[in-house]
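Q: mind looking at a prediction? Sequence and model below.
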Amino acid sequence: MAVAIIQNDTVVYEKCFGVINLTTQEPVNADTRFQLASISKSFTTATIASMVGTGDLAWDDSAVEINPDLQFSDPWITEHVTIRDLLSHRTGLPEYAGDELAEFGYNRSETLFKLRYLALTGAFRSSYAYSNLGITAAAETAAIKAGIPWDELISERIFIPAGMTNSSAVFSDFAEAENHADTYVVTNGVAEQTAVLFNDDANSPAGGVSSTLNDMIRYLRLQLNDGNLDGVQVIDASALSETHKAQNILLSDYTTISAYGLGWDVVSADGRVRVEHGGDFTSGVSTLITLYPAEGMGIVVLTNGFPGGHVLKKAVVRGWEDMYFTGSVQNDWYAEIEEEINAAMEPGSSVLSPYSTLPEAPENASSPRDLVNYCGSYYQDYYGTITVEEGDSGLNLYLGPAEMQYVLTPYDGDAFYEPTTGTGVYFTFDSDENVQSVNITMLDLPGRTGVFTLI
């Protein structure tokens, strides 16, 4: 873990804890690269703010006029959606839609093309649903306007002028760096290293930036100094300020306003405003950056563990906030946040665990047909083609360009069980006993269906 606090452009706390790898025991230092996950969104909006400040783009520009390939399932929304809409999670896209496509091996352009097959689940400009795909769509639109790839644009507009020499929006730059933090799933104090580092290049504008504590200190200063760093105006102050303003209200009552800005959460509570964003990969990344603009103060926490790191980052920031504003810690934040994340990981309870699991198979369960009857290729527009083949213990299902393998074991008749998610897979046959379709229930998610037709 690495933590830094700045106030009035001065570092008031900076410390690194732990190791980058449990086997080598090499310690974390201020130049260790961490994956930032969704803190990346603020880098995307900072990049676009830079373009707004130089007159190359406007927040309310039509996205489709710049990027004609950007198509929603509703043509009216396609025609009217703006850069601001995409960056503030108010397009009506389903929550987290598209994330699974990257996991299945689809690249960025393929994933963005499939946006047109998503049924919209929210009201345009009057609803909120967190959308990595929307952020990526805005970034790609900006890159088209600039005439260069996204990773070059963010480097040219932010990393280079801000002197962030160990930051990148390309996964290989992180993975190949000798001093990078390997990732761990940390549960109940036990850490297990992730077999493969998570590559988020497909959604890099939403989650693919990596950086170091030293670079993030520079980033905190940039954000808190109205886009100015060491006397250089990296981003126009007015354009950057717009990213910190509420664009989409989530909650408003007598004591609290909670909103999404442009790549930032904006919260007004307890008589003060904080602008922040967290990031999480279930593969073993958890990060948090919080700005207190009125106090000229900011804090960043980088960890290479999940869900343990998620608990730790929030407890550190909320504890520091208590200490600074009241003089003492007001709550057992670690216990409270741990309870919240454990509840969120219960099956079917949240995006972290969206699946409702099957019960035990009935005692009188029917045997499946000969397995060859289920085999073949099936298709739908959004998820693409899947292949089902006979396997050693049932059926093998292969999904996406990555051909991710899922083993399906017999459950009851034409129903099979997928053990990693605990969900069902159901085949449908016609009156001539020929297979017609399959419903993969782990893919039955808001705005998309898990039904595939035999081809």
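A: Yep, it's here. Numbers count the residues shown, from 1 in each chain.

Q: from here on, contacts and neighbour counts on C-alpha atoms
A: Will do.

Q: what sits closest to Phe429 if chain neighbours are left out?
A: Residue nearest to Phe429 in three dimensions, not counting chain neighbours: Val435, with 4.2 Å by C-alpha to C-alpha, 6 or more residues apart in numbering.

Q: show me what contacts that neighbour?
A: Residues in contact with Val435 (C-alpha atoms under 8 Å, 6 or more residues apart in numbering) are Asn373, Tyr374, Phe427, Thr428, Phe429, Leu454.

Q: look up how far Ser366 lies from it.
A: 17 Å (C-alpha to C-alpha, to the nearest Å).

Q: kindly report the same for Glu178.
A: Computed as C-alpha to C-alpha, the Glu178 to Ser366 distance reads 54 Å.

Q: same thing with Ser167?
A: For Ser167, the distance to Ser366 - C-alpha to C-alpha - is 56 Å.

Q: ok so, going back, of the contacts of Val435, just the buried ones, ChimeraX syntax please.
A: With 16 or more other C-alpha atoms under 10 Å as the criterion, this ChimeraX line picks the buried residues out of the contacts of Val435:
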select :374,427,454
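
Q: looking at the contacts of Val435, which one is closest to Asp381?
A: Leu454 (12.7 Å; C-alpha to C-alpha).

Q: quick one, helices of this protein?
A: 40-53, 63-66, 75-80, 83-87, 99-103, 108-113, 132-146, 150-154, 171-175, 204-207, 213-224, 237-243, 308-326, 333-344 (DSSP state H).

Q: highest mean neighbour count out of those helices?
A: Burial of those is given as mean neighbour count (mean count of other C-alpha atoms under 10 Å); helix 204-207 ranks first at a mean of 30.

Q: second structure follows, compare the two:
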Amino acid sequence: MKLSVLITSLLITTAFSVKAQTKSKVAVQKSSIDSVLNQVLKDQHIAGFAVAIVKGDQVIYSKGFGYRDLENKKPVTPNTLFAIGSSSKAFTSSLVGLLEKDGKLKLDDKATSLLPQLSFYNAEMNNQITVRDLMAHRTGLSRYDLSWFLFNTANRDSIIKRVKYMKPTSGVRERWYYNNFMFLAQGMIVERLSGKTWEQNIKEKFFDPLEMTRSNTDIETFKNDSDAALPYTVVNGNEIKKIDYYNINGMGPAGSINSSVNDMANWLKVWISGGYFKGKEILPTNYIREAASSQMVMDAGLPNKHNDVFLSNYGLGWMIGSYRGHYSVEHGGNINGFSANVAFYPSDKLGIVVLTNQSVSKVPDIITSAIADIMFDLKPVDWNGEAKAETEKANKANKELKKATIISNTNPSHPLKDYVGSFENEAYGIIKVTLENNALRTILGEEKILLKHMHYDVFDPKSVDKNGVVDTAQSNLMFNFSSGVDGKISGIGIFLDGSEKPVMFDFKPEVKKLEAKILENLVGEYMLGKTPAKVYLKGDVLYVSVPGQPEYETVVVDEKTFELKALEGYSIKFEGPSGKKATSMLLVQPNGTFKATRKN
């Protein structure tokens, strides 16, 4: 009897001891995390950030640091909203996973068969590329990010049509190239097969059942929230500067979710548990396993500076790696003024989310790695110190970076008015150049731009803020205007998305409409020597044809002058009394002007 009491007493004492040790360990971990994060806030020149840590189905740490509004000293809280950028991608791919569960598609279905609006550069790509290829960034298409970033529109059909003009960098599944358009395509497939918008699907399938009550996909809702972070960037090495929000609505499925760390903790619980939240299935376990497993090699992924950090693969909306002996699944996010990282370690039942209000910040990665070291009882790496040293080195290099050489005493080859007009690249969009106060101007994205003459026909685009102040920093997007054989401005060459050659934007003549009666007076057969030239209408468009040649569509210049759309430097000009049938037609070509008289 006494022995039984003694054993029971020992068990109770041991249980209390283990529990006390666990509480003590957690307290030490939290203290260590607080210390590291406060140091990061001090060293990384960041307005603010928030962090949440999930262990199993419990949030064991949730805290804000710094300010969501630096000027007014409004602090970040665990409920503060941040844009999570590309950390949204796992949500979009998960919607596709749910469609597969419902039998509405298979991941290896041909993408173009599910989305008629989607067409690739050639028939081979159209026939080969599957939904899984879209999800794993293995289509062979490089980023083309400035296509949507500088030429944004809320019209998703309009944006996805640009894919047809994007030249592949490699064959399908040969190399990994990140491409946001492929996640737009997934979102549009979801819309088509569900009959609801991507935004509605995200709310109904994830936000509502996961009790993510703070989260949204709308920029106006985000901006008007009483606990929303303002967007910032760092300039001149250490100066924190407030910038404008960016509306990514058109490309929403690739990165328009706004959330808090408390809400994102519930999303992490789903992935840690194998698809469940509070006992209810949110995602199929088999989809979780596929999405968090390697589908494509990103790069070699060999150990570099740190021997225990390696592997660089991509799953379905997630990046896969090995972090110091622990299988890691994560995805970052960047959009103007915000950076994020959402990570989980399946074998350890651990999840970490870090959200910041700073552009292209290293802070989410620093914090994720530092917290992982503490939670895994690893010898800590000074990730913060390494990042600080790298930033200082980069800042020094930027100061020493030579500006592009300006050739003095040169002038534009044309009067400024000749550079005015619209210039189009079908994979990107339209640049409209205007002349205001004797200066060329345009708009890129939502930014007003002053085109400052650099030399010859090269202009340096300068951002102009709301107060009319011009940014003095030299751009890397020089506008190089080119001329055609007729001497007229014919296009703009710009180095975009790291291209080795300039991306050409061709001059797009303004479409003018003429009254039917004016056009009818030009219709007829004209004789160029013994060769007949027919002029006729298709709808309200004038066409010209000569035997042995294709028909030529024309573009209106004025009531008497028309350019041949397919032939640069070629035009026709009609002669005759105003208001009556034309008596002759001049064919203007680079090698001369030839007259054809009316036959009938």
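A: The structure has been received and is ready for your questions. Keep in mind that this is a model prediction, so the values were computed, not measured.

Q: about what we covered before: can you list the helices of the first structure in CSV and add distance to Thr385 of the first structure?
A: Listed next are the helices of the first structure as CSV, based on distance: least, C-alpha to C-alpha, whole Å:
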stretch, distance to Thr385 of the first structure
helix 40-53, 31
helix 63-66, 28
helix 75-80, 26
helix 83-87, 28
helix 99-103, 12
helix 108-113, 13
helix 132-146, 21
helix 150-154, 29
helix 171-175, 27
helix 204-207, 25
helix 213-224, 41
helix 237-243, 39
helix 308-326, 35
helix 333-344, 31
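
Q: picking that back up, more crowded one of Ser167 and Ser366 of the first structure?
A: It is Ser167, of Ser167 of the first structure and Ser366, that has more neighbours when counted by other C-alpha atoms under 10 Å, with 23 against 14.

Q: against the first structure, where does the longest strand seen in the second structure fall?
A: Secondary structure assigned by DSSP state E gives strand 58-69 as the longest strand of the second structure. Mapped onto the first structure using TM-score structural alignment, strand 58-69 of the second structure covers residues 10-21.

Q: buried residues in the matching stretch?
A: Counting neighbours by 16+ other C-alpha under 10 Å, one finds that the buried residues in stretch 10-21 of the first structure are Val11, Glu14, Cys16, Val19, Ile20, Asn21.

Q: and those residues, which is closest to Glu152 of the first structure?
A: Ile20 (27.8 Å).

Q: now do the contacts for the closest one.
A: Going by C-alpha under 8 Å, 6+ apart, Ile20 of the first structure touches Glu26, Pro27, Val28, Thr32, Asn179, His180, Ala181, Asp182, Asn304.

Q: can you give me the distance of it to Glu176 of the first structure?
A: 14 Å.

Q: and for Tyr260 of the first structure?
A: Tyr260 of the first structure is 34 Å from Glu176 of the first structure, by C-alpha to C-alpha.

Q: the more surrounded of these two?
A: Using other C-alpha under 10 Å as the criterion, Tyr260 of the first structure and Glu176 rank with Tyr260 on top: 26 against 9.

Q: which one in the second structure is aligned with that one?
A: In the second structure, Tyr260 of the first structure lands on Tyr314 (TM-score structural alignment).

Q: quick one: distance of the helix ranked longest in the second structure to the chain centre.
A: For the second structure, the helix with the greatest residue count under DSSP H is helix 2-43. When distances are taken as C-alpha atoms, centre = their mean, to the nearest Å, helix 2-43 of the second structure is centred 45 Å away from the chain's centroid.

Q: now do that helix: which elements does it pack against?
A: Secondary-structure packing of helix 2-43 of the second structure (3 or more C-alpha pairs under 8 Å, 6 or more residues apart in numbering; DSSP states H and E): strand 58-69, helix 363-375, helix 383-400.

Q: correct me, but Leu229 of the first structure touches Leu222?
A: Yes: with contact defined as C-alpha atoms under 8 Å, Leu229 of the first structure and Leu222 form a contacting pair (5.4 Å).

Q: need the residues touching each of these two.
A: Common neighbours of Leu229 of the first structure and Leu222, counting by C-alpha under 8 Å, 6+ apart, are Ala162.

Q: dump the residue contacts of the alignment partner in the first structure of Thr92 of the second structure.
A: Aligned counterpart of Thr92 of the second structure in the first structure: Thr44 (TM-score structural alignment). Shown in contact with Thr44 of the first structure (C-alpha under 8 Å, 6+ apart): Ile135, Ala139, Ile154, Pro205, Ala206, Gly263.

Q: from Asp215 of the first structure, how far out is Thr428 of the first structure?
A: Thr428 of the first structure sits 55 Å away from Asp215 of the first structure, going by C-alpha to C-alpha.

Q: do Trp320 of the first structure as well
A: Here the criterion is C-alpha to C-alpha. By it, Trp320 of the first structure lies 21 Å from Asp215 of the first structure.

Q: try Asn8 of the first structure
A: Using C-alpha to C-alpha, Asn8 of the first structure is found at 17 Å from Asp215 of the first structure.
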